[in-house]
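Trainee: Pasted the sequence and its predicted model underneath.
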Amino acid sequence: MRISEVIRRKGDRVVTVSRGASVADLIEMLVEHRIGAAVVIDASGAVEGIVSERDVVLALRHAGPATREVTVGEIMTADVMTCVPEDDTETLARTMTEKRVRHLPVVVDGRLAGIVSIGDIVKQRLDELQLERDELVSYVQR
């Protein structure tokens, strides 16, 4: 299965933030949308970074409550691992697990086109396994 299928099923809506936003604004955004990460994009829609709950927690550990005044650009992960719609979900599941990455922006022609989480990948795989199971049961019952 390809990432394009995951995006087709879940939609291509991505919550984004600018690098100049405050961490306080980021926290509100994450809570409002009930998500674990936001993609940092520039004015052209190119991915500049990703910022997650983990980044906020690490910043809190170092700066304490003053973290809320820090900008997203100061705590984001700038070396972002991305994928393309043609990527295989099984390969990405392995990569995400090995690299301990929970969110991957999907990029097409240098621009953000979606995002997939490890949960999206697991759900896709479970759906595939259920379909295979149903087909095998159907075959055996003939």
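Mentor: All right, it came through fine. Numbering: from 1, shown residues only.

Trainee: hey, let's count contacts and neighbours off CA atoms from now on
Mentor: Will do.

Trainee: Just to be sure, residue 126 is in a helix?
Mentor: Yes - judged by DSSP: H, G, I helix; E, B strand; the rest coil, residue 126 forms part of a helix.

Trainee: Now tell me what touches stretch 23-32 from outside.
Mentor: Applying C-alpha atoms under 8 Å, 6 or more residues apart in numbering, the set of residues contacting stretch 23-32 from outside is 17, 36, 37, 38, 56, 67, 68, 69, 70, 71, 72.

Trainee: How far off centre is that stretch?
Mentor: 16 Å (C-alpha atoms, centre = their mean, to the nearest Å).

Trainee: residues in contact with the most centrally placed residue in the chain?
Mentor: For the chain, the residue nearest the mean C-alpha position is residue 103 (2.6 Å; C-alpha atoms, centre = their mean). Residue 103 makes contact with 37, 115, 116, 117, 118, according to C-alpha under 8 Å, 6+ apart.

Trainee: what about versus this one:
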Amino acid sequence: MRISDVLNGKSIKEVITVPPDAPVRDLVDLLTEHNVGALVVSHDGQALDGIVSERDVVRRLASDPDLLTHSVRTIMTTDVHTCETTQSLEDLMLLMTQRRIRHVPVVEDGGLVGIISIGDVVKNRIQELEFERDQLDSYVHQS
């Protein structure tokens, strides 16, 4: 299975982004509004400037109570691991496991086309296992 297949199966295809100069409070509002765990940081909605997650907010908030007034750029990760639509889901699972990351932006021809979360990966894997189970069950009961 390819990353493009996972993207096509997502109910929400839009990638929510936040500008790097936005206050962290706006980031938190967007995370809540869209019920997501991370946002791509982008100055124009297409370029990949960074990524920021709920974890980034929580970890910094403990040491900086004024964090919500700072800009997103102060907590975003700039060394972002990405994948391409043609890559296999297995390669993405390996990347997520090795790097201990839960959100990976998907790029194609240098532009942002999606984001895959660990939840998307798990959902897809469950669907694959259910399909295999149903096929085996059908085979066993035909004999």
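Mentor: Yes, it's here. Nothing here was measured: the structure is a model prediction, and the numbers come from that model.

Trainee: Now intersect the contacts of residue 103 of structure 1 with the strands, please.
Mentor: Among the contacts of residue 103 of structure 1, the members falling in strands (DSSP state E) are 37, 115, 116, 117.

Trainee: With distance to residue 5 of structure 1 and neighbour count as new columns, can these be given to me in a markdown table?
Mentor: Shown next, in a markdown table, are these (distance: C-alpha to C-alpha, whole Å; neighbours: other C-alpha atoms under 10 Å):
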| residue | distance to residue 5 of structure 1 | neighbour count |
| --- | --- | --- |
| 37 | 21 | 27 |
| 115 | 12 | 26 |
| 116 | 11 | 23 |
| 117 | 14 | 18 |
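
Trainee: Residue 69 of structure 2 matches what in structure 1?
Mentor: In structure 1, residue 69 of structure 2 lines up with residue 69, judged by TM-score structural alignment.

Trainee: I'd like to know how many residues surround its match.
Mentor: 13 (other C-alpha atoms under 10 Å).

Trainee: same check, this time on residue 141 of structure 2
Mentor: Other residues close to residue 141 of structure 2 by other C-alpha under 10 Å number 7.

Trainee: After alignment, which residue of structure 1 pairs with it?
Mentor: Matched across to structure 1, residue 141 of structure 2 falls on residue 141, judged by TM-score structural alignment.

Trainee: Can you tell me how far that match is from residue 135 of structure 1?
Mentor: Plainly put, residue 141 of structure 1 is 10 Å away from residue 135 of structure 1 if you go by C-alpha to C-alpha, to the nearest Å.

Trainee: can you check residue 58 of structure 1 too?
Mentor: Following C-alpha to C-alpha, the distance that separates residue 58 of structure 1 from residue 135 of structure 1 is 46 Å.

Trainee: One more: residue 43 of structure 1?
Mentor: Distance of residue 43 of structure 1 to residue 135 of structure 1, given as C-alpha to C-alpha: 47 Å.

Trainee: okay, the two: which has more neighbours?
Mentor: residue 135 (12 against 7).

Trainee: give me the element that one is part of.
Mentor: helix 118-140 (DSSP states H and E).
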